[in-house]
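Visitor: Sharing a model prediction with you, sequence too.
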Amino acid sequence: MLFRDCAGGVVFYANKVLLLKNEKNEWILPKGAIRNGDLTSEVALKRVKIEAGVEAEILSTVGETSYEFFSVTRQIPVNNRITWYIMQANSKDFSVNKELNFKDGGFFPIDKALRMITYSQDKSLVSLSYKKYKELMKEKATSIAI
């Protein structure tokens, strides 16, 4: 089995989260493999920019997930371990990268996004991230007011 370390972003803009629709019609979060000793945070930010055209900043880590699949091209099972970051987009603008076979995407209200997301662990991740995001925004507002 091939083990790959990856990084991705749960990107919020106001009370919406960024989702992408891949070539398999799955609603997913932006992520990518870590290569050449890159930092997980750099990979996560880069994948959000490349896949969705979104400029974002990292607010916090949120955890890790993993999943396995059979790689048809490599003819072996692959295990992806993903480190996730909570991010805040600088604007609601996005541009889905069709060259990477993404079909659709955008920022969706949390309740709608949770119904759209294909995989249950991604739903849990978004739900947990949104709670943490709201806490971080509350802390930020409090520190600005002081």
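Guide: Looks like it came in fine.

Visitor: drop to CA atoms for contacts and neighbour counts, all remaining ones
Guide: Noted.

Visitor: How many neighbouring residues does Val126 have?
Guide: Residues near Val126, counting by other C-alpha atoms under 10 Å, number 26.

Visitor: Not counting sequence-adjacent ones, nearest residue to it?
Guide: The shortest distance from Val126 to any non-neighbouring residue, by C-alpha to C-alpha, 6 or more residues apart in numbering, is to Val10 (6.7 Å).

Visitor: same check, this time on Lys123
Guide: Lys123 sits nearest to Leu114 (C-alpha to C-alpha, 6+ apart), 5.6 Å away.

Visitor: The one you found and Leu19, how far apart?
Guide: Noted for Leu114: a distance of 10 Å to Leu19, by C-alpha to C-alpha, to the nearest Å.

Visitor: can you check Gln88 too?
Guide: For Gln88, the distance to Leu19 - C-alpha to C-alpha - is 14 Å.

Visitor: what about Leu114 and Leu19, which has more around it?
Guide: Between Leu114 and Leu19, Leu19 has the larger neighbour count (other C-alpha under 10 Å), namely 24 against 20.

Visitor: Could you pick out the longest strand of this structure?
Guide: When the chain is parsed with DSSP state E, its longest strand is strand 56-71.

Visitor: take the one below as the second:
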Amino acid sequence: MLFRNCAGGIVFYGNKVLLLKNEKSEWVLPKGIIKGDNVPNKVAVDKVKDECGIDTKILSTAGQTNYEFYSISRKTPVCNEIVWYVMESNDAKCNINKELGFVDGGFYKIKDALELITYSQDKSIVNLSYKKYKNLKREI
């Protein structure tokens, strides 16, 4: 099995969260593989920028998830472990990168986002991260 370390962002703008719709019609969060000597928090910020055209700042860690799938091109099982960060954007304007295979996306109200998100792990991390985000905003 191929193991890959990844990092991603759960990006909030007010009471909305950023989602992407990929070419398989799955609603997901921005994330990517940590390559070389890159650090997870930089990868997370860079992936949000690359995939959505949004500048963000990290407020906190959010947790980790992992999932397995079979890579047809590599002919082997793959396990992605993702470290997530709670992020904030000062702008809701997205520029979804269709060259990376995304077909839609943007900021969605939390209730709507939880209905759209394809994977239960992603739903859980968004729900927990929104609670953390609200608490962090109260402290400021």
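Guide: Nice, I can see it. Fair warning: this is a prediction, and the values are worked out from it, not measured in the lab.

Visitor: Am I right that Asp91 of the second structure sits in a helix?
Guide: No - looking at Asp91 of the second structure with DSSP: H, G, I helix; E, B strand; the rest coil, it is coil, so not inside a helix.

Visitor: hang on, isn't it packed against Val11?
Guide: No - counting by C-alpha atoms under 8 Å, Val11 is not a contact partner of Asp91 of the second structure; they are 10.8 Å apart.

Visitor: quick one, which of these two is more surrounded?
Guide: Using other C-alpha under 10 Å as the criterion, Asp91 of the second structure and Val11 rank with Val11 on top: 30 against 13.

Visitor: who touches the one helix or strand that one maps to?
Guide: Val11 of the second structure is part of strand 2-13, with elements assigned from DSSP states H and E. Applying C-alpha atoms under 8 Å, 6 or more residues apart in numbering, the contact partners of strand 2-13 of the second structure are 17-18, 29-34, 40-41, 43-45, 47-48, 56, 76-92, 107, 126, 129-130, 133.

Visitor: got the angle between the helix or strand that comes right after that strand and strand 2-13?
Guide: Note on strand 2-13 of the second structure: by DSSP H and E, the next helix or strand toward the C-terminus is strand 16-22. For strand 16-22 of the second structure against strand 2-13, the angle by axes from the mean of the first three to the mean of the last three C-alpha atoms, to 10 degrees is 140 degrees.

Visitor: Strand 16-22 of the second structure vs the first structure, average distance?
Guide: By mean C-alpha distance after the TM-score superposition for the first structure, the fitted strand 16-22 of the second structure averages 0.1 Å away from its aligned residues in the first structure.

Visitor: Check stretch 77-84 of the second structure too.
Guide: Its aligned residues in the first structure lie a mean 0.2 Å from stretch 77-84 of the second structure after superposition (mean C-alpha distance after the TM-score superposition for the first structure).

Visitor: Buried residues, the longest helix anywhere in the first structure. List them.
Guide: Counting residues, the longest helix found in the first structure (DSSP state H) is helix 120-145. Neighbour counts using 16 or more other C-alpha atoms under 10 Å place Asp122, Lys123, Leu125, Val126, Ser127, Ser129, Tyr130, Lys132, Tyr133 of helix 120-145 of the first structure among the buried residues.

Visitor: So which elements touch the longest strand of the first structure?
Guide: Strand 56-71 of the first structure sits against helix 40-52, strand 76-89, helix 120-145, with contacts defined as 3 or more C-alpha pairs under 8 Å, 6 or more residues apart in numbering; DSSP states H and E.

Visitor: and that strand, how far from the second structure on average?
Guide: When the second structure is overlaid, strand 56-71 of the first structure sits 0.3 Å from its aligned residues on average, using mean C-alpha distance after the TM-score superposition for the first structure.

Visitor: How about stretch 121-136 of the first structure?
Guide: In the superposition against the second structure, stretch 121-136 of the first structure averages 0.3 Å from its aligned positions (mean C-alpha distance after the TM-score superposition for the first structure).
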